[in-house]
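*Asks:* can you look at this prediction? I've put the sequence above it.
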Amino acid sequence: MVSILVSLLAGLGLFFAGLQILTAHLKRLSGRRLRALVARYTRSPLMGVLWGGAFIAVTQSGAATMFIIVSMLRSGMMSVAQAMPMIVGVNVVGALIVLILVVDVKLAVLCVIGLAGLLYKADGRGTAASVVGALFGVAMLFFGLDLMNGSVAPLAGEPWFADLLSWTRGSYLLGFLIGCALSFVVQSSIAVMAVVLAFELSGIFGLAESVMIVYGTNAGSSLLTLLLSANLRGQARQIAMFQTFYNLAGAALLVPLFYVELWFEVPLMLALIQAITADMGGQIAAAFILFNLIPGAVLMPLLGPATRLLQRIWPDTEVEIASRPKYLHEHAADDPETGMDLVALEQARLVRYLSGMFDALRDDRPPAAFGAIREAFGILAATVRETIDDLASGHRMTDHSYERLNALLTFQHALDSAADTVSGIATERSALAATEVGQRFAASVIEGLDSIVMMLGDVLREHDADDRDLLSAMTGDEGKGIKSVRAAYLAEEATLAPDERLRLLALANHAERLIWLLGDMGRSEPATVEP
């Protein structure tokens, strides 16, 4: 008995460990090029369904597929309307995974684990290492499923266990609730299906009970999605709610049909499943596939109204709107010179976001304002860095073009460091907010730094020599920017306690570092074009 439970636990652990390894490596593979390719070929709903199906077929992971979809939404490459058909494809094709549970793939899976394990390097960062790591994760996932399937069969033969479950016979609603609960707790409908399949093959459940457990399993996964998405907002929330509604709509449609078939002896789903195959395992797989296929067929014509309704109920957040590229697009890296012009324009926007961070730190702004603009900066900056990487790896360039691209990359590194420094300033400002001296010093630093950031913005926008000279004077080693910070610190520090003085000094050091970074960005300004 102990060995049965240990095997079941080991199978579950291998399943989730494989899922984690798979997801981690797929994140490395889902770069801008892949996302741009998907965005380009999801213009029609049918192509969106096919791409969603392709992702889930390759990854065997709804979580990994959802990560790719959400990352494309956040980078502005794809709209929610394009993502909806992909969700349909994920559900429909993802249901086919259950067919593997009724086929003996243990030998093939062990071969894949052996080969991938020999090639796998946990610290590998290249594309090949990520592919091998993802393959290793898939193999572990299916090995865990096979182990669970094999361990449940002996458990089902235990007299006490059979007696425990025998009272569920004929209680179809209870079977639905069991499926919901198992899927909610285990957090994987495929893992639950492995258990249900073993029970049905052992004769504990009949076809009708098993079908209702299958329905409950899918509904339970939607309830879990609903719970996990409670704190999501904007487009991520729209996608999560569509996924939730997808399975709940299937349950709302198929559960009443189930009872109509039983009570009135009308041949519907059970008759269709039995007509498809007489194999017990195949019937469970067919029920799972049909549950995911039928809602997709019903919802496909309604994707447009559904998208508009979801956007009305959970509108795009300010962060999502602000983090979308204004100039970069899916073809931005096709032509190096044009792509670099567009990168420079987005970097000018990021400089304005630095100013927005200081605006969010002023006393009259709500505490969450800084976090929102900082998050938008980070998302847009990641898109800019990916485009620079694409430009560097996808084209042969002249020496002049490489120099300009290097200047853009250097400028981006400085921008990222500047944003991190502003975050440090925000932390120290919050700690100093309890004292009047700290508030006064932080306010003066914020106003002075914001004026320098706005001057850098003028330089990037106007390319005026006088503005550049003024920025250089404000940010030099003995410029008035650094002098003003030091003077303000010396004026206040004598009146503070030692710990408060250290906070004040830390804020002053952050300010001086930011002034130096802004001056460096002004001196190394890449050539830009007017928006």
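*Replies:* Done, it's in.

*Asks:* going by C-alpha atoms from here, please, whenever you check contacts or count neighbours.
*Replies:* Will do.

*Asks:* what sits against Ile56?
*Replies:* By CA atoms under 8 Å, 6 or more residues apart in numbering, the contact set of Ile56 is Gly62, Thr65, Val90, Val93, Gly94.

*Asks:* now with 10 Å, please.
*Replies:* By CA atoms under 10 Å, 6 or more residues apart in numbering, the residues touching Ile56 are 62-66, 86-87, 89-97.

*Asks:* quick one: secondary structure of Pro366?
*Replies:* Assigned with DSSP: H, G, I helix; E, B strand; the rest coil, Pro366 falls in the coil class.

*Asks:* once you drop chain neighbours, what's closest to it?
*Replies:* Leaving aside its chain neighbours, Pro366 sits nearest to Ala360 (7.6 Å; criterion: CA to CA, 6 or more residues apart in numbering).

*Asks:* which secondary structure elements does the longest helix anywhere in the chain sit against?
*Replies:* Ranked by residue count under DSSP state H, the longest helix found in the chain is helix 399-432. On a contact count with 3 or more CA pairs under 10 Å, 6 or more residues apart in numbering; DSSP states H and E, helix 399-432 meets helix 336-360, helix 368-394, helix 436-462, helix 498-523.

*Asks:* and here is the other one:
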Amino acid sequence: MQYAITVLAGLGLIYAGLRLLAYSYRRLASRRLDAVVRSGIGGTLTPWLAGLAVGAVARNAGTITLTAGGLLSTEGARPSRVLALLCGAAVGTAFLVFLVPIAPYTMGIGVLTVAAILFLLDIRHADQAQFAGEAVLATIILFIGLVTARFGGEALAAAPGASDWLAILATPPAALLIGAVLGGLTVSAWHAAILVIAVVEPGVLAPAAAALALAGALAGSTLAELVLLRRLGGTVRQLVNAQIVPRLAAAVVAVAGLLASVGDATALAEAVGSLLHPTDAFGLAVLYLALQVLTGVCLWIWIGPRLTALVRHRPDGDEALAAPRYLFDADAVDPETALDLIRREQDRIVPHLALVVESALPENRGTATGRAEATTRGIAALGQAIDRFATDLIDRSHERRPVARATRAMIRTNALMELNAALSEFAVLAHVAATSPAIAPIVDAMSESLHALVTAVGEALGDDRSGDDLALARALTDDRSGILRRLREKVGRSDDLIETEDLGFVYQMTGVLERCVWLLRHLVDDEAATPGVPARPSA
């Protein structure tokens, strides 16, 4: 029993060292990772190489997905380059896994070398010394964990009566379950791979069973990310959802091949099994790399057409706004009356929108929760009022006019309602997410940017608007790429978000912010295209 506790303690130290190491690496390279991703997508760097570099340092596709989603949403990225970057990142995570089976001190030298390189890349910043020190501390913890796990594992394998328990762990169902649990708890396939490999050499887990555990870890980590990121929005949601199925497909293919290699199988299955059936810890590292390459291939086959469709047909385009949500009968509506009523309701709605976002600002967040909730309820009531007056309009309208302006009135109504819902959701998320110190700077940056946008658009939609007001609103909403770029810089300077529950809020609020900016720009463009706007000449 004491030897099993020693193994578990060693694995705990390994995991703690890996988490601290990932944190320090990301902080050391935070000012460079975003630039590398943008270079890979923009064309100045090979996307595969950029993905390998960021995957080896950040060891998580979340950072790349967030950046790539922003670049795709601004139509400034080529889908093929984004896809190559994601595939390269999947393979780049195998960096540390290859150092584990060689020797603990070799792994320590490797991680310290990378930390030194990252430190020298950005030595001008004073806080880099702190992050380099954290990398050294993480390496020491990792080294102690590896030695402890190896010592406990050798003692456990030699203990009398332990063979029966180890034989149970070596069965395929148990090995798959172990890998899936480790992948789900760590939410990282490479974390789980290192933990599995660390107990193979001492004899706690047989290589064949460890291979199944690696495939289970890939599936478990994927399902854990799916649960963690279940509330995503915007372009980032499309990218994340597109990666779930290929990663699960790679795990299923690997499990099928491994199971075929341990039983009576055909010649083809035996040939596949000979490639996937490792005999030592180094073979497991090779298997992990093969799994990541297989994941990259599945990404290439699965995501390619979807990325192209995502760029060509936006989920937040006119076709989404033109959905017949309020049952307008375009042939029966009096378009002049419809536009007048919608403008009247718009004048009532816009000030409420500004109050919702204002309540999410950092200086008001602590005391304005009740007001934000009341304002959200008020917005919902206004939405019901719009629904009622649209229905009444259909009932009392008997004239048949050209349908163009009636359709435009319907789109304007739907845009306002979509904006109501998006801003209300953003305000509620801001209050919830701000309780986490790790993402408070990101929430503050989003709230301040969105508040400035809503204020400018509100002035552009007012009765006393001018040409200058419309020009300012269009310029601000045009800067969506700049808003997302500044957000990514905040993410790079923040704490270790990618492997915590905070990641769900970051992705969700990014999607909501992206949609709010697009809707605001839609309203500004529609206002500028309306005859008689601006109401007075600019100063």
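*Replies:* Here it is on my side, so go on. Please read all numbers here as calculations on a predicted model, not as lab measurements.

*Asks:* now the TM-score, please.
*Replies:* The TM-score (TM-score structural alignment, normalised by the length of the first structure) is 0.55; 359 aligned residues with a CA RMSD of 4.8 Å.

*Asks:* quick one: closest of the helices and strands packed on helix 399-432 of the first structure to Leu164 of the first structure.
*Replies:* Smallest distance to Leu164 of the first structure across those (CA to CA): 51.7 Å, for helix 368-394.

*Asks:* what helices and strands are in contact with the closest one?
*Replies:* Counting contacts by 3+ CA pairs under 10 Å, 6+ apart, helix 368-394 of the first structure is packed against helix 32-40, helix 62-74, helix 318-323, helix 336-360, helix 399-432.

*Asks:* which among these is found nearest to Leu471 of the first structure?
*Replies:* It is, among those and with distance given as CA to CA, helix 336-360, at 14.1 Å.

*Asks:* tell me how far stretch 49-56 of the first structure lies from the chain's centre.
*Replies:* 17 Å (CA atoms, centre = their mean, to the nearest Å).

*Asks:* what about Val147 of the second structure, which SS state?
*Replies:* helix.

*Asks:* can you tell me the centre-most residue of the first structure?
*Replies:* Closest residue to the average C-alpha location of the first structure: Phe67 at 3.5 Å, with CA atoms, centre = their mean.

*Asks:* tell me the contacts of that one?
*Replies:* With contacts defined as CA under 10 Å, 6+ apart, Phe67 of the first structure is in contact with Thr23, Leu26, Lys27, Ser30, Ser61, Leu73, Ala236.

*Asks:* show the buried residues in those.
*Replies:* Thr23, Leu26, Lys27, Ser30, Ser61, Leu73, Ala236 (16 or more other CA atoms under 10 Å).

*Asks:* in helices, which of those residues fall?
*Replies:* Using DSSP H, these in helices are Thr23, Leu26, Lys27, Leu73, Ala236.

*Asks:* out of these, which comes closest to Phe205 of the first structure?
*Replies:* Nearest member of these to Phe205 of the first structure, counting by CA to CA, is Thr23, at 33.9 Å.

*Asks:* excluding chain neighbours, what is closest to the aligned partner of that closest one in the second structure?
*Replies:* Counting by TM-score structural alignment, Thr23 of the first structure lines up with Arg26 in the second structure. Excluding the flanking residues, the one nearest Arg26 of the second structure by CA to CA, 6+ apart is Ala58, at 5.6 Å.

*Asks:* and that neighbour, how far from Val227 of the second structure?
*Replies:* Distance of Ala58 of the second structure to Val227 of the second structure, given as CA to CA, to the nearest Å: 21 Å.

*Asks:* compare those two (neighbour count), which wins?
*Replies:* Ranked by neighbour count (other CA atoms under 10 Å), Ala58 of the second structure and Val227 place Ala58 first, with 26 against 12.

*Asks:* quick one: that one from Arg488 of the second structure, how far?
*Replies:* 14 Å.

*Asks:* next one: Val457 of the second structure
*Replies:* 24 Å.

*Asks:* ok, now which ones touch Ser61 of the first structure?
*Replies:* Ser61 of the first structure neighbours (CA under 10 Å, 6+ apart): 18-20, 22-23, 26, 55, 67, 90, 94, 97, 138, 141, 188.

*Asks:* show me which of the residues you listed is closest to Gly157 of the first structure.
*Replies:* Distances from Gly157 of the first structure to these, taken by CA to CA, are shortest for Ser188, at 24.3 Å.

*Asks:* if anything else comes up later, I'll come back, but that's it for now.
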